[in-house]
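Engineer: For reference, the sequence and a predicted model appear below.
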Amino acid sequence: MRPNVIVFFTDQQRWDTVGSPLGITPNLDLMARRGTTFETACTTNPVCAPARAAMQTGMYPTNAGVFRNGVPLPTDAPTLGRLFGDAGYRTAYIGKWHLGTQDPVPRDEQAGYDYWLASNLLEFTSDAYRTVVYDGDGEPVFLPGYRPDALTDAAIRFITKADGPFMLFLSLIEPHHQNEHDDYPAPHVYRDTYAGAWLPPDLATLPGTAHQHAAGYYGQIKRVDECLGRLRDALVSLDLTDDTLLLYTSDHGSHFKTRNSEYKRSPHDGSVRVPLVVEGPGYRGGSRVSTPVSTVDVVPTLLDAAGIALPDHLDGVPLRESARDGVLIQVSESEVGRALRTDRWKYYVHAPSAGDVPAAETYVERALYDLDADPYELDNLIDSVNHQEIASELREQLMAEIARVEGQSATVTPYPETRDRGRFPETTVRRLNLDGRRLE
């Protein structure tokens, strides 16, 4: 029997919200104990549309044709909706899309999904307690309740009525901020619960908005986790747990304006590292995988689990087969950049004058972090003479990965101000920018 497939997809959720001292993800923690956790999962690009294009096609954003926000996914893209539909699955998309040209999303931009209940820009067609999405014919549908609850209810209704194997993509917007207010509206019951709560070291140390917004952000995640629990309970009630592959992940994280003037669009783990847990056939037993993986592996993972032949266009591999030395991350909008994330190192390059383009031919070294010694990336070693050998090795590895994935060669210029300088005292850490140097 072919398994059902569900993707539970959040927006802007940091990796370290899972298993944190706050205990805000008990349902995801339970899923991890029963399934497989990929502890070092990285997005393909830390901004919404490119990351979502990769999650639909299994291609890196530049190959999928969506390298930044505002670029729609090609209407003939080989999406999950089409790939599973062609294999005889009933397919559904519920929630935030952000890969179309407008709201309502036209039928030819719905990526081949049979059932559609979504908004292109959900943050503008709804708010925390007023969810408006559109059906496949473009008619508005009002869903009562707190937004993730409302969308999860719709997902459970679809599952209950599904006949035969189905593939459901549930795309929540929480814990993203509400754009027009620049606020993180938690459900009323959790509005003040996490005021003054624990912050990870980067958010506690660097200037940004975390002290202002973390309480709402955590409250949103607490409710999202409860939605995951209700969905899993529905699978139990319908006797579908043994026949369903459930995958939980996010499009990117959030650094709360500690690295630039935005919430993401930076190469740091706070921005690029996301939760990734899979439970179901082939992914049971509570195992944990520490090797870096990419969200470009999600599509081949789902197809593989369903017994669908993997098409040639895929840039990723099934997660159960992933054994990379490092993963490529593309950065756009804030600048044109590329990063390599290995077990120990984060290596980042950018093209200072490239403009609004998918890629560059020449990059310049900008950051190097030793993640064993500095897991929250507070000390940039790119200008340390003692780290030039590892920088050179990572430079070659990154250029090879760019050539493999993007099909074009690129050169990287070594950092121009290499010098031996050691670590900055703790009293100056708050005044470090992306480059890790003092802000004068």
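Structural biologist: Cool, got the structure. Note that the coordinates shown come from a computational prediction; the quantities given were computed from them, not determined experimentally. Residues are numbered from 1 along each chain as shown.
Engineer: Please count neighbours and contacts with C-alpha atoms only from this point.
Structural biologist: Noted.
Engineer: Next up, the contacts around L121.
Structural biologist: The neighbourhood of L121, defined by Cα atoms under 8 Å, 6 or more residues apart in numbering, consists of K96, W97, H98, D103.
Engineer: Assess the claim that the first one and S119 are in contact.
Structural biologist: Yes - K96 is in contact with S119 according to Cα atoms under 8 Å; the separation is 5.4 Å.
Engineer: which of these two has more neighbours?
Structural biologist: S119 (28 against 23; other Cα atoms under 10 Å).
Engineer: remind me, longest helix of this protein?
Structural biologist: helix 210-237 (DSSP state H).
Engineer: Please compare the first structure with the one that follows:
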Amino acid sequence: MPQGRPHPHVIVVLTDQQRWDTTGAGGNPLGLTPAFDRMARSGTLAEAAITPQPVCAPARAALQTGRHPTATGTFRNGIPLGAGNRTLAHHFGDAGYTTGYIGKWHLADGDPVPEAQRGGYRHWLGANTLEFTSDAYRTVLYDEDGDPVRLPGYRSDALFDAAVRFAADHHREPFFLFLSLIEPHHQNEVDSHPAPEGYAERYQGRWMPPDLAALSAHGGTAHRHMGGYLGQVRRVDEGLGRLLDALRSMDILDDTVVAFTSDHGSHFKTRNAEYKRSCHDGSLRVPLAVRGPGFEGGRVLTGPVSTMDLAPTLLDAAGVGVPQDMQGRSFLPRLRDPAAAPDAAAYSQISESECGRALRTARWKYYVADPDADPWNTPASARYTESALYDLEHDPYELDNLVGLTSHRAVADGLRERLLRRMAEAGEPPAEIVPAPARTRSQRRVDPTVHSLAVRGARFGHQPKGGR
């Protein structure tokens, strides 16, 4: 249990569709996120945080439960989180915390969200699909009685204001607050990223992620949308700074664990016909920083971390027991002993665009999919085919697919075995992975030690039993 309060306050700030490289800590050169970057410098930064599912509802189900989307039953959008799933609200509530939810939920049948579908949160000011109940300057949520509440101001400002009010109302008792924003998600009905006035103009044309710069010549919306997207990110960070200032003014900042992350990223229609639902880091990789008791010291998690691990980590940091059925693992032990997981890997499931599975190590991205499956109705397949292999050390923007190369066959074989183990640990039915058709490319080779490292890495991982 961390020093300080017997049970520190806990706040999660979740954005929607935010890439990791929109933050200074993630390499962005524009100074968009000074508040997040301060969190990362003084607290703990996960350099390679990976979502367990690059689409809203499954990612949110995993964040709430610490379980894989297929294990919760919410493996795609449109499937409510089943009542049998216990969430962070249940666990914190059982430990005596006052629990509150503000913002987008996306785990119910519709709006207003009935009490039975609110995941056990006691205080409620939310909307199931905030992108459809609101726009940039018209924020409509529903209260605990199901009545609509319109909040003044730009949408992310309005939600941060509500979070400050919640903290002020409950700061004398241990509380757990989940604040879920919609920014920097596009506004669906107009397919744009509505930033506050002047913000899009400030950033339009100033910077483009290298993967999008390379791929946008062949399509996508990045050049049209990047200014508004980055402007939204900037305004969100200003709200984060105001929230931290408010906690400081209430003299509870040092007694509060604050985590900031996103449900998934965005590739701006460069990898498929929409914004996410692909195996690439543009879809999978998100910002993740945590500050407060247990996370101080400017520490960095260098290997891949699944955001599904955030739920058990927060319970662990608060001194609340972590349930045995959580499939995520607290990363606090990795902070205490950085050598505990030198080759950790993150596992992701992909639905809706295709039925696929991805394994992301520090160096490699390995992806398989069932081309014959109905991705809307098939949570898991019995037969996958290798679809992608990327060497992230030499190709960090995933522009050169090495799948099937005879020079990389041993690497792919080692990753295949690791991925099959992760699928089994997730509770999925037995499956086979069919190797991609063999092909050669002159002068390509892999140092033989890479294969031994890939295989040996399967014995490390951050599960107590190993094999991840």
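Structural biologist: Looks like it came in fine. Please read all numbers here as calculations on a predicted model, not as lab measurements.
Engineer: circling back to that earlier point, so which two of the contacts of L121 of the first structure are the farthest from each other?
Structural biologist: K96 and D103 (11.0 Å; Cα to Cα).
Engineer: all helices of the second structure, in order?
Structural biologist: Going by DSSP H, the second structure shows helices at 34-42, 56-65, 69-72, 88-94, 130-133, 155-170, 199-203, 210-215, 222-249, 281-284, 310-317, 332-336, 409-425, 448-456.
Engineer: Tell me how far stretch 400-414 of the second structure lies from the chain's centre.
Structural biologist: Here stretch 400-414 of the second structure is found 28 Å from its chain centre; the criterion is Cα atoms, centre = their mean, to the nearest Å.
Engineer: Distance from stretch 271-285 of the second structure to the middle of the chain?
Structural biologist: 13 Å.
Engineer: Quote the end-to-end distance of that stretch.
Structural biologist: End-to-end distance for stretch 271-285 of the second structure, by Cα to Cα, to the nearest Å: 14 Å.
Engineer: Pull out the buried residues from it.
Structural biologist: Neighbour-count burial for stretch 271-285 of the second structure, counted by 16 or more other Cα atoms under 10 Å, picks out R271, Y275, K276, R277, S278, C279, H280, D281, G282, S283, L284, R285.
Engineer: try stretch 408-425 of the first structure
Structural biologist: For stretch 408-425 of the first structure, the neighbour count (16+ other Cα under 10 Å) marks A410, T411, V412, P414, Y415 as buried.
Engineer: got it, and stretch 97-117 of the first structure?
Structural biologist: So for stretch 97-117 of the first structure, counting by 16+ other Cα under 10 Å, buried means 97-100, 103-105, 109-117.
Engineer: Alignment lookup: D76 of the first structure to the second structure.
Structural biologist: Using TM-score structural alignment, the partner of D76 of the first structure in the second structure is G84.
Engineer: What distance do you get for the residue mapped onto T152 of the first structure from the second structure to A116 of the second structure?
Structural biologist: Residue pairing (TM-score structural alignment): T152 of the first structure is matched to F160 of the second structure. Here the criterion is Cα to Cα. By it, F160 of the second structure lies 25 Å from A116 of the second structure.
Engineer: Is E352 of the second structure in contact with R76, as I believe?
Structural biologist: Yes - if you go by Cα under 8 Å, E352 of the second structure and R76 touch, sitting 6.5 Å apart.
Engineer: post-alignment, stretch 219-226 of the first structure versus the second structure, mean distance?
Structural biologist: Stretch 219-226 of the first structure, aligned to the second structure and superposed, deviates on average by 0.2 Å (mean Cα distance after the TM-score superposition for the first structure).
Engineer: so where is that stretch in the second structure?
Structural biologist: Aligning stretch 219-226 of the first structure against the second structure (TM-score structural alignment) gives residues 231-238.
Engineer: which residues are contacting that stretch?
Structural biologist: Against stretch 231-238 of the second structure from outside (Cα under 8 Å, 6+ apart): 18, 22, 32-36, 156-157, 183-184, 193-196, 199-200, 202-203.
Engineer: Counting neighbours, what do you get for T98 of the second structure?
Structural biologist: So T98 of the second structure, with other Cα under 10 Å, has 20 neighbours.
Engineer: Leaving out the residues flanking it, which one is nearest to it?
Structural biologist: Excluding the flanking residues, the one nearest T98 of the second structure by Cα to Cα, 6 or more residues apart in numbering is F175, at 4.5 Å.
Engineer: Over to M59 of the first structure?
Structural biologist: For M59 of the first structure, the spatially nearest residue (Cα to Cα, 6+ apart) is D315, at 5.0 Å.
Engineer: Residue in the second structure paired with that neighbour?
Structural biologist: So D315 of the first structure corresponds to Q327, using TM-score structural alignment.
Engineer: In this structure the match of T152 of the first structure contacts L243, no?
Structural biologist: Yes - with contact defined as Cα under 8 Å, F160 of the second structure counts as touching L243 (6.6 Å).
Engineer: With neighbour numbers in mind, choose between those two.
Structural biologist: F160 (24 against 21).
Engineer: Spit out the contact partners of the more buried one.
Structural biologist: F160 of the second structure neighbours (Cα under 8 Å, 6+ apart): L179, G239, L240, R242, L243.
Engineer: how deep is the nearest residue to R68 of the first structure once chain neighbours are set aside tucked in, by neighbour count?
Structural biologist: Closest residue to R68 of the first structure apart from its sequence neighbours, by Cα to Cα, 6+ apart: P50 at 5.6 Å. By the criterion of other Cα under 10 Å, P50 of the first structure has 32 neighbours.
Engineer: any idea how far the nearest residue to A116 of the second structure once chain neighbours are set aside is from P52 of the second structure?
Structural biologist: Nearest residue to A116 of the second structure in three dimensions, chain neighbours excluded: A83, at 7.5 Å (Cα to Cα, 6+ apart). Distance from A83 of the second structure to P52 of the second structure, counting by Cα to Cα: 21 Å.
Engineer: Can you find the partner of A53 of the first structure in the second structure?
Structural biologist: That one, A53 of the first structure, aligns with A61 by TM-score structural alignment.
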